[in-house]
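> Next one to model:
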Amino acid sequence: MRLLPLLLLFVLTSCYEKARDCKPYQTGKFYSEIIIDGEVFKSTFRRNKKIQVETYDNKVDSSQVRWVNDCEVIFKTINPKNMAERKDVHLKILTTTDSSYTYEYSYVGETTKQKGVAYKVK
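Prediction:
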């Protein structure tokens, strides 16, 4: 009988698992919003299996794309212009919907993470 409450708890909590189907977001055209210190930063980007080209504040940056698994990717700036751009960025997709994904990212090896939402553009 002590097993019944544990089984019930497992069944109830497993119903609330967040969706995460990352493969549809590995390629395509996207719009992203990130809020840092109350300020919204917006960008657009196109990603294929090898390259991501992002436009932010009328500047274009290109990065090599390396998927660690279906939901985690490493970006390496192709032509870094300063020391900060030389650092690789690790992005992890946390949840997905039919048209967007929520993610967290940081420089590789750093613990400070930021979160954002990307929307697939059709």
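> contacts and neighbour counts: CA atoms only from here.
Fine.
> Assign the residue nearest to Thr112 when sequence neighbours are not counted to one of the three secondary structure states.
Setting aside the residues directly before and after it, Thr112 is nearest to Ser106 in space (CA to CA, 6 or more residues apart in numbering), at 6.3 Å. Of the three states, Ser106 takes strand according to DSSP: H, G, I helix; E, B strand; the rest coil.
> the strands in the chain, which residues?
28-36, 39-47, 51-56, 59-69, 72-77, 89-96, 100-107, 114-121 (DSSP state E).
> Roughly how far does the residue nearest in space to the middle of the chain sit from Phe41?
Nearest to the geometric centre of the chain sits Tyr103, at 3.6 Å (CA atoms, centre = their mean). Separation of Tyr103 from Phe41 (CA to CA, to the nearest Å) stands at 14 Å.
> my guess is Pro80 meets Arg86, correct?
Yes. Counting by CA atoms under 8 Å, Pro80 touches Arg86, with 5.5 Å between them.
> biggest helix in this structure, by residue count?
The residue-count maximum for a helix in the chain (DSSP state H) belongs to helix 3-14.
> Against which helices or strands is it packed?
Helix 3-14 sits against no helix or strand, with contacts defined as 3 or more CA pairs under 8 Å, 6 or more residues apart in numbering; DSSP states H and E.
> Before we compare anything, build this one as well:
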Amino acid sequence: MMSSFQKPAPLKFALLFIPLLFTSCYQPERDCSKFKEGTFQFSVEENGETLTTEFTRYGELEVSEFNGQTDSARIRWINDCEYVLTSLTDTTIGGDKPIHMKILSTTEDSYTFEYKFVGTQNISRGTAVKID
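You can find the predicted model right below:
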């Protein structure tokens, strides 16, 4: 006879499995289309200093302003949420290396992304805020 404090094995398994169903079904919002064009701002903390880049993306062109320097890049969209930036002016940190960008999640006015120089394994993350 089973005591009132013991649960049958299938019920124990089900109670452990149910929370996994709810957490594994969560998908972050990812409406990338509203971030294909516009003016954005991206800030990063480096050596205790906040560095901010402002960039405008329209059509197949992205123009960015950082530390008084302007850079232009060609955009090649891979799909709605991924694109490759190829510098047209070679004044960026990576020079002539294209940058692969992937939008991971979106909110009403911002998106979280990861990026890396094409051909490298070092991936960084950031958040861009749409300002116009």
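> aligned partner of the residue nearest to the centre of the first structure in the second structure?
Counting by TM-score structural alignment, Tyr103 of the first structure corresponds to Phe113 in the second structure.
> Which residue, neighbours along the chain excluded, lies closest to that match?
Ile103 (4.3 Å).
> what's the answer for Glu104 of the first structure, then?
Lys115 (4.2 Å).
> Against Leu7 of the first structure, how distant is the residue lying farthest from the centre of the first structure?
Computed with CA atoms, centre = their mean, the residue of the first structure farthest from its C-alpha average is Met1, at 43.3 Å. Taking CA to CA as the measure, Met1 of the first structure falls 10 Å from Leu7 of the first structure.
> Just give the number of residues close to Tyr101 of the first structure.
By the criterion of other CA atoms under 10 Å, Tyr101 of the first structure has 21 neighbours.
> how far away is it from Ala84 of the first structure?
The value you get for Tyr101 of the first structure to Ala84 of the first structure, if CA to CA is used, is 26 Å.
> Thr102 of the first structure now?
Thr102 of the first structure is 24 Å from Ala84 of the first structure, by CA to CA.
> Can you pick out the residue with more neighbours from those two?
Per other CA under 10 Å, whichever of Thr102 of the first structure and Ala84 has more neighbours is Thr102, with 18 against 10.
> how deep is the residue nearest to that one when sequence neighbours are not counted tucked in, by neighbour count?
The shortest distance from Thr102 of the first structure to any non-neighbouring residue, by CA to CA, 6+ apart, is to Val117 (4.5 Å). Neighbourhood size, Val117 of the first structure [other CA under 10 Å]: 20.
> Pull the contacting residues for the counterpart of Val117 of the first structure in the second structure.
Here Val117 of the first structure is matched to Thr127 in the second structure, going by TM-score structural alignment. The neighbours of Thr127 of the second structure, taking CA atoms under 8 Å, 6 or more residues apart in numbering as the test, are Phe42, Ser43, Ser110, Tyr111, Thr112, Phe113.
> Pick the one among the residues you listed closest to Thr70 of the second structure.
Checking those against Thr70 of the second structure with CA to CA, the nearest one is Phe42 at 14.8 Å.
> if I line the two up, what does that closest one land on in the first structure?
Per TM-score structural alignment, Phe42 of the second structure is aligned with Ser32.
> what's around Trp11 of the second structure, how many residues?
Actually, residue 11 of the second structure is Leu. It isn't Trp. Based on other CA under 10 Å, the number of other residues close to Leu11 of the second structure is 10.
> Now do the contacts for Thr89 of the second structure.
Contacts of Thr89 of the second structure by CA under 8 Å, 6+ apart are Asp71, Ser72, Ala73.
> Many thanks, we can stop here.
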